[in-house]
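>>> Sequence plus predicted model, see below.
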Amino acid sequence: MSTSDEIIVDARRLLCPLPVIRTQDAVAKLPPEQLLKVICTDPGALQDIPAWARIHGHSVVHTETVEREYHITLRTAAKA
């Protein structure tokens, strides 16, 4: 898997804490510096996922609101 390929996590219609849990589960399977886009409908995820990412060394690359969905793009932490 190339680091330029973006992985999508569909967390639409899930409420806290499920978008974060789905993100955590996906990140655990990814290599360092991989892009991951989370698509969700819970507005709380706009704070929860970036907070989780910072705690675990991942970075938020981009966030956007598209109609009633929130897209959060992360880059997994570099290998320690």
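Looks like it came in fine.

>>> drop to CA atoms for contacts and neighbour counts, all remaining ones
Fine.

>>> Nearest spatial neighbour of the most centrally placed residue in the chain, chain-adjacent residues omitted?
In the chain, the centroid-proximal residue (CA atoms, centre = their mean) is Val38; its distance is 4.4 Å. Leaving aside its sequence neighbours, Val38 sits nearest to Val9 (CA to CA, 6 or more residues apart in numbering; 4.7 Å).

>>> also this one, for the comparison:
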Amino acid sequence: MSEPLVVQALGKRCPLPVIMLAKLAAGQPAGTRIEVLADDPAAAVDIPAWCRMRGHTFVATEADRHTVELR
């Protein structure tokens, strides 16, 4: 497995972490992992919700690191 792509959204407030995630995810192949570094508490809710709406897999949250796998 290759290294995940990273969205650096620390210090950004809702909705910017999800917007940045969506922009990076566009055009990426299935199986791509993306880690979103976000310290906005809303990201812990918004990122899994974005995954559900887009059909991607929300893998995990560890502190301010949210991991997504594209489908």
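Done, it's in. Quick caveat: nothing in here was measured; it's all calculated off a predicted structure.

>>> What is the resulting TM-score of the chain superposition?
Here the TM-score for the pair of chains, by TM-score structural alignment, normalised by the length of the second structure, is 0.93; 71 aligned residues with a CA RMSD of 1.0 Å.

>>> check contacts around the residue nearest to the centre of the first structure.
Counting by CA atoms under 8 Å, 6 or more residues apart in numbering, Val38 of the first structure makes contact with Ile8, Val9, Asp10, Ala11, Pro19, Thr23, Tyr70, His71, Ile72, Thr73.

>>> what about 7 Å?
Contacts for Val38 of the first structure (CA atoms under 7 Å, 6 or more residues apart in numbering) come out as Ile8, Val9, Asp10, Ala11, His71, Ile72, Thr73.

>>> nearest to Ala45 of the first structure, of the residues you listed?
Ile72 (8.7 Å; CA to CA).

>>> What lines up with the closest one in the second structure?
Counting by TM-score structural alignment, Ile72 of the first structure corresponds to His66 in the second structure.

>>> How about His58 of the first structure?
Using TM-score structural alignment, His58 of the first structure pairs with His56 in the second structure.

>>> got a list of what that match touches?
Glu69, Leu70, Arg71.

>>> quick one: what's aligned to Glu3 of the second structure in the first structure?
Per TM-score structural alignment, the equivalent position to Glu3 of the second structure in the first structure is Asp5.
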